[in-house]
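>>> just to be clear, the model below is a prediction. Sequence and coordinates:
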Amino acid sequence: MKNLKLIIPAIAVLFGACSQNQTNNNKNVVADTTSKVSSDSIQSDSLFAKMYINETAKKGSPVLLKFTVINSADSAKSFCKWHTAFEPFISKYLDITDSNGNEVAYIGAMAKRIVPPPADSYLSVKAKDSISAEVDLLKAYDLKSGNKYYVSYNGSNISGVSAPKKLSFSFEE
């Protein structure tokens, strides 16, 4: 029972840690300054993500997913890059299922994290701007050719960024 009293607060701190807004001047991320966001976009004071993937992927080629974080606010916003495409696959932040509803096995690394996240775990997005990163799904998921797949983002609780749209693609020979 004592352990339960310690575990519950630790879990609460872990889930809340990355959603705090902090400023970071990380030089390792290339900003996509060509894609300005209109003020009509989804929510005016929050960060949100859009994911893009080709409708058809060929066996032998990378299966690239583009993850773009958009700031529709009038001021710069920050988010935790953990559980996003802005770091290598070291956690399962995507849910991928096949056309039968079976979950695709995650074969990537699983990292243990320190809490609270250090300052270099945050990325900043300028007002009305966006930043993007790409990941190859084949590096972390056991995709089989001849199947149709559905991809959704599940890292919102850690990163503080939501990506509500579910994507689909076919993986062909």
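Happy to help now that I have it.
>>> rest of the way, CA atoms for contacts and neighbours
Noted.
>>> ok, now which ones touch the most centrally placed residue in the chain?
With distances taken as Cα atoms, centre = their mean, Thr84 lies nearest the centre of the chain, 2.8 Å away. Contacts for Thr84 (Cα atoms under 8 Å, 6 or more residues apart in numbering) come out as Phe67, Tyr93, Gly155, Ser159.
>>> ok, now Asp74?
By Cα under 8 Å, 6+ apart, Asp74 lies in contact with Ser44, Asp45, Ala127, Lys128.
>>> return the member of those nearest to Val63.
Nearest to Val63 among those, counting by Cα to Cα, is Lys128 at 28.9 Å.
>>> quick check: that closest one vs Pro88, distance?
Distance of Lys128 to Pro88, computed by Cα to Cα, to the nearest Å: 26 Å.
>>> quick one: which of those two has more around it?
Higher neighbour count among Lys128 and Pro88: Lys128, with 21 against 16, using other Cα atoms under 10 Å.
>>> in which helix or strand does Lys92 reside?
Using DSSP states H and E, Lys92 sits within no helix or strand.
>>> so Gly108, which of the three states?
coil (DSSP: H, G, I helix; E, B strand; the rest coil).
>>> so who does it touch?
Counted by Cα under 8 Å, 6+ apart, Gly108 has contacts Phe89, Ile90, Ser91, Lys92, Lys139, Ala140, Tyr141.
>>> another structure for you, compare them:
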Amino acid sequence: MKNYKILLSAAALALASCGAGNSNSGNADSTANNADSTVQQDAPKTIYATMQIADTVKMGEPVNLKFTVYNPADTASKFLKWHTPFEPPLSKYVDVKGENGQEANYKGAMAKRMMPPPADSYIKLAPGDSTSATVDLAKTYAIEKPGKYTVVYNSAGVSGLTVKDSVSFMYVK
């Protein structure tokens, strides 16, 4: 019975100390919301990329995708060029889909990589700087039929770059 009282006292003390650091414990929702808004306002500006493509591309002509990386931060930043147009086509880093949802087959090379990436696999961007690369998707994807195609970047987990929006183009005769 004596051990039970000690255990109960210790549990009560532990539970009481959980709220000790929160001087506004009666208004937890307000505190959480304030913390969330502070984090959002103070969130660091991170490196990101955008894609551009012509609205209309004639069959047989290059399907040029311009990929631009921006560093809006106040400090230099770097990204891994693997799975981006900044290296020769060695991976399927975009999904190209027709309007029917059918994915255009990737016909390029697929590289196996050594980990961790060597230092020369990164591209460094100065604060406020950007860099661009253009790739012809027709060389690595089987874009053969006329129609509307959508391009989505799928390799943020490798390169560290986020691309918020997809791009679309009409492939015409």
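Structure received. Being a predicted model, the structure only gives us computed values, none of them experimental.
>>> can you pull the TM-score for these?
The TM-score (TM-score structural alignment, normalised by the length of structure 1) is 0.74; 131 aligned residues with a Cα RMSD of 1.0 Å.
>>> isn't Ser91 of structure 2 right next to Arg113, touching?
No - using Cα atoms under 8 Å, Ser91 of structure 2 is not in contact with Arg113, being 10.6 Å away.
>>> okay, the two: which has more neighbours?
Ser91 (20 against 8).
>>> once you drop chain neighbours, what's closest to the more buried one?
Spatial nearest neighbour of Ser91 of structure 2, excluding adjacent residues (Cα to Cα, 6 or more residues apart in numbering): Met110 at 4.8 Å.
>>> quick one: that neighbour and Pro89 of structure 2, what's the gap?
8 Å.
>>> so who does Ala111 of structure 2 touch?
Taking Cα under 8 Å, 6+ apart, we find Ala111 of structure 2 in contact with Leu90, Ser91.
>>> so where do the strands sit in structure 1?
For structure 1, the strands defined by DSSP state E cover 31-32, 47-53, 56-58, 64-71, 77-80, 94-98, 122-125, 129-136, 147-153, 167-172.
>>> and Val13 of structure 1, which of the ones you listed is closest to it?
By Cα to Cα (comparing all of those), the closest turns out to be strand 77-80, at 14.0 Å.
>>> how close does the closest one sit to structure 2?
For strand 77-80 of structure 1, the mean deviation from structure 2 after alignment is 0.3 Å (mean Cα distance after the TM-score superposition for structure 1).
>>> so how far is that strand from its chain's centroid?
Centroid separation between strand 77-80 of structure 1 and its chain, computed with Cα atoms, centre = their mean, to the nearest Å, is 12 Å.
>>> list the helices and strands that strand packs on?
strand 122-125, helix 156-159 (3 or more Cα pairs under 8 Å, 6 or more residues apart in numbering; DSSP states H and E).
>>> quick one: Lys66 of structure 1 from Glu55 of structure 1, how far?
Taken as Cα to Cα, the span from Lys66 of structure 1 to Glu55 of structure 1 is 13 Å.
>>> compare these two (neighbour count), which wins?
Lys66 (16 against 12).
>>> tell me who's in contact with the closest residue in space to that one that isn't next to it in sequence.
Spatial nearest neighbour of Lys66 of structure 1, excluding adjacent residues (Cα to Cα, 6+ apart): Glu134 at 4.4 Å. When contacts are counted by Cα under 8 Å, 6+ apart, Glu134 of structure 1 touches Leu64, Leu65, Lys66, Phe67, Ala85, Phe86.
>>> test my guess that the second one contacts Ser132.
No - taking Cα under 8 Å as the definition, Leu65 of structure 1 is not a contact partner of Ser132, at 10.3 Å.
>>> burial check on the closest residue to Tyr141 of structure 2 other than its chain neighbours, number of neighbours?
Take Tyr141 of structure 2 and drop its neighbours on the chain: the residue closest to it by Cα to Cα, 6+ apart is Tyr106, 4.6 Å away. For Tyr106 of structure 2, the neighbour count with other Cα under 10 Å is 20.
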